[in-house]
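Visitor: Attaching a predicted model along with its sequence, questions to come.
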Amino acid sequence: MILVTGGTGLVGAHLLLHLVENGKSVRAIYRTATSIEKTKNLFSIYHKSNLFEKIEWLEADILDIPSLEIAFQNVDYVYHCAALISFDPKDEDAIRKTNIEGTANIVNFCLAYNIKKMLFVSSIAALGDPNAAETIISETTEWNPEKPHSDYAISKYGAEMEVWRGQQEGLDVLIVNPGIIIGPGFQEQGSGALFSAVAKGMPFYTLGTTGFVAVSDVVEMSVKLMASDIKNERFTLIENNYSFQEILNCIADSLQVKRPQWHATPIVMKVFWRIDWFLNTFLFQKRKVSRASAKASYSKSNYDNTKIKTALNIDFKSVKEYCNQILNPHS
């Protein structure tokens, strides 16, 4: 039996589809019945609705110990995909509690139930900080606690520390660090919001650079790693490093809508997040841009995918081609 946490999110839902397609016995945990509908909708997008019933769903929470005791019964392998993703500073406590304490709980249960192997879906946000002589970020780049990091990045780094603690106590583990994950079915959250924003006529772009990856590659490589003899390693999962302008233009072209025309410079983004803070603080509007996300939009970070390509002898799908495939599946 395989246990998947976060099965109602982008990676977890695609992972569930992949596993049941390949005849695996799968259990997924959920917090609310309505959240399962997102995964069910994803199966229908791929015309695989008949496979949805093969998943054993169990109501549980990674912060609720009694429910996890039931979830771990007769489990051999664990994919830990559950996480709280937010760049709103007001969510700091919830992010750290969910992502760090929740991961610690999963690790503890893996140890207690003698799980054969656990794979944790982390993020490139938890990778290290390059020094002045470095231009590429890899699995060996050291984390510098003196440098500023978003609450999300800190929570993912803290979660990884819990995973390595489990490894020191005898658990076989794997960590994957995906870049910004592109995929269908979750258009109002995470990277899916990019598609929605462009479709609505997003007017501006930034020239920041980061790593992007197709969700299908994250799933395929995670499954291959789990099935291999590889253990106690971490792997950066990115197809390539792109500017936000390139990706936004690609999405706009696939949607056949106008490309974002206005370059939001670093100065503009600094003004933007301050206005956003004011609207949130005094008019109670939902945060759209935090200081950390504004900085990320114009920062140029480049990641190295050599390790995973060498380990699995595998190539990534082109993110640009995948964007078009998502939006035009029959083209």
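Guide: Looks like it arrived, so ask away.
Visitor: hey, let's count contacts and neighbours off CA atoms from now on
Guide: Noted.
Visitor: Show me the helices in the stretch 101-250 of the chain, by range?
Guide: Secondary structure of the stretch 101-250 of the chain by DSSP state H, counting those that start in this stretch: the helices cover 102-112, 151-168, 192-199, 215-227, 244-255.
Visitor: any chance of those in a markdown table, plus distance to residue 290 and mean neighbour count?
Guide: Shown next, in a markdown table, are the helices of the stretch 101-250 of the chain (distance: least, C-alpha to C-alpha, whole Å; neighbours: other C-alpha atoms under 10 Å):
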| stretch | distance to residue 290 | mean neighbour count |
| --- | --- | --- |
| helix 102-112 | 24 | 21 |
| helix 151-168 | 11 | 21 |
| helix 192-199 | 16 | 18 |
| helix 215-227 | 25 | 19 |
| helix 244-255 | 17 | 19 |
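Visitor: Comparison target below:
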Amino acid sequence: MILITGGTGLVGSHILLHLIESKNLRNGQIRAIYRDTDSIQKTKNLFAHYNKSTLFEAIEWFRADVTNVPLLEKAFEGIDCVYHCAAIISFDQKDEDKMRKINIEGTANIVNLSIANKITKLCYISSTAALGDLAPNETEVTEESQWNPDRSHNDYAISKYGAEMEIWRGQQEGLDVIIVNPGVIIGPGFTDQGSGLLFKRVKKGLAFYTTGITGFIAVTDVAYSCVYLMESEYKNEKYILIAENNSYKNILSAIADNLKVKRPSIAVNPIVLEVLWRLDLAVSFVFRKKRGFTKATARGAYSQVIFSNEKIKKALDKPLQNIEDYIKNNRFL
């Protein structure tokens, strides 16, 4: 039996769909953890988005939390392999403790129970945020890039890096593992988080774009890659999951074309972004509001980081989708 944590999120729900559809799984063969009943509806809506509502019934839902060990112990009963997708993503410093508890402590719990239950293989969905830093002689980030503790890293990156350390601890204790580090994941169904917010903002009429460059990948390719690697002989490896490095300008333009709205046309320079995150900090402090635009968000918007995808391209049995074509040829809202 397969266990999915984070089955009510973008990646977890697509892994559920891919597994059920490609492996003809039935109820009793795949279990997904959820924290509240309302969150299940998001996954159900996603299946309906793809006209696959009948496949939703194959999922055995189990109410649990990655920080609640007694409930997790019951969730692991009869499990053979695990896809660990559950995480909290935030760039607000107020969420630091929550991220450490869920992303690091929660992953440690998954690792410990995987070892105790003799799980055959564990796939951990990490992030490019947890990858190493560019050395002076490097031009692109690879799986071998070294994390430099003396460099500045945001709390989310630190929590995902800490989670990876728990995965490697499990590997040292005999657990077979796969770590994947996706870049910006583009996909439908979750407009209140991640790249889904880009679609929502462009739909409302986004006039501005930033000069940043980063790695992008379609969520369907993330799901396919995870399942392929788990069912292959590859083990105890990590893979950067990006289809290509591209600019935010190109991606936002492709989204605007997909939604049939005006493309963002005004470039925002780094100085303006630096001012904006400081203003947001002041407003948050004065009015006790949650951060809307953090330093990490601002610097990510104008940084130009190139990621290598050579390792995953060699491992897979088919090419990853061109991200602009993926946006052009699919429905998102």
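Guide: Noted; the coordinates are in hand. Note that this is a predicted model, so its numbers are computed, not measured.
Visitor: hmm, back to that, residue 315 of the first structure: which of the helices of the stretch 101-250 of the first structure is closest?
Guide: helix 215-227 (9.0 Å; C-alpha to C-alpha).
Visitor: can you give me how far that closest one is from the chain middle?
Guide: 13 Å (C-alpha atoms, centre = their mean, to the nearest Å).
Visitor: average distance between that helix and the second structure?
Guide: Superposing on the second structure and averaging over aligned pairs (mean C-alpha distance after the TM-score superposition for the first structure), helix 215-227 of the first structure comes out at 0.5 Å.
Visitor: In the second structure, what range does that helix match?
Guide: On the second structure, the counterpart of helix 215-227 of the first structure by TM-score structural alignment is residues 219-231.
Visitor: about what we covered before: tabulate the helices of the stretch 101-250 of the first structure in TSV, adding columns for distance to residue 66 of the first structure.
Guide: Listed next are the helices of the stretch 101-250 of the first structure as TSV, based on distance: least, C-alpha to C-alpha, whole Å:
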stretch	distance to residue 66 of the first structure
helix 102-112	11
helix 151-168	20
helix 192-199	33
helix 215-227	27
helix 244-255	43
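Visitor: For residue 265 of the first structure, which of those is the nearest?
Guide: Once the helices of the stretch 101-250 of the first structure are compared by C-alpha to C-alpha, helix 244-255 is nearest, at 12.0 Å.
Visitor: mean distance, the closest one to its aligned residues in the second structure?
Guide: Relative to the matching residues in the second structure, helix 244-255 of the first structure has an average distance of 0.9 Å after the fit, by mean C-alpha distance after the TM-score superposition for the first structure.
Visitor: What's residue 298 of the second structure aligned with over in the first structure?
Guide: For residue 298 of the second structure, the residue aligned by TM-score structural alignment is residue 294.
Visitor: what's the burial count for residue 180 of the second structure?
Guide: 23 (other C-alpha atoms under 10 Å).
Visitor: Identify the residues contacting the residue lying closest to residue 6 of the first structure once chain neighbours are set aside.
Guide: Leaving out its chain neighbours, the residue that sits closest to residue 6 of the first structure by C-alpha to C-alpha, 6 or more residues apart in numbering is residue 82, at 3.6 Å. Taking C-alpha atoms under 8 Å, 6 or more residues apart in numbering as the criterion, residue 82 of the first structure is in contact with 5, 6, 7, 9, 12, 99.
Visitor: Tell me which residue of the second structure matches up with residue 82 of the first structure.
Guide: Checking TM-score structural alignment: residue 82 of the first structure goes with residue 86.
Visitor: Distance-wise, check its match relative to residue 32 of the second structure.
Guide: Per C-alpha to C-alpha, to the nearest Å, residue 86 of the second structure is found 11 Å from residue 32 of the second structure.
Visitor: next one: residue 308 of the second structure
Guide: For residue 308 of the second structure, the distance to residue 32 of the second structure - C-alpha to C-alpha - is 32 Å.
Visitor: For those two, work out which one has more neighbours and name it.
Guide: Legend: neighbour count by other C-alpha under 10 Å for residue 308 of the second structure and residue 32, higher for residue 32 (23 against 20).
Visitor: how about the more buried one, what's its partner in the first structure?
Guide: Aligned by TM-score structural alignment, residue 32 of the second structure pairs with residue 28 of the first structure.
Visitor: That match should be in a helix, yeah?
Guide: No: the assignment for residue 28 of the first structure, made by DSSP: H, G, I helix; E, B strand; the rest coil, is strand rather than a helix.
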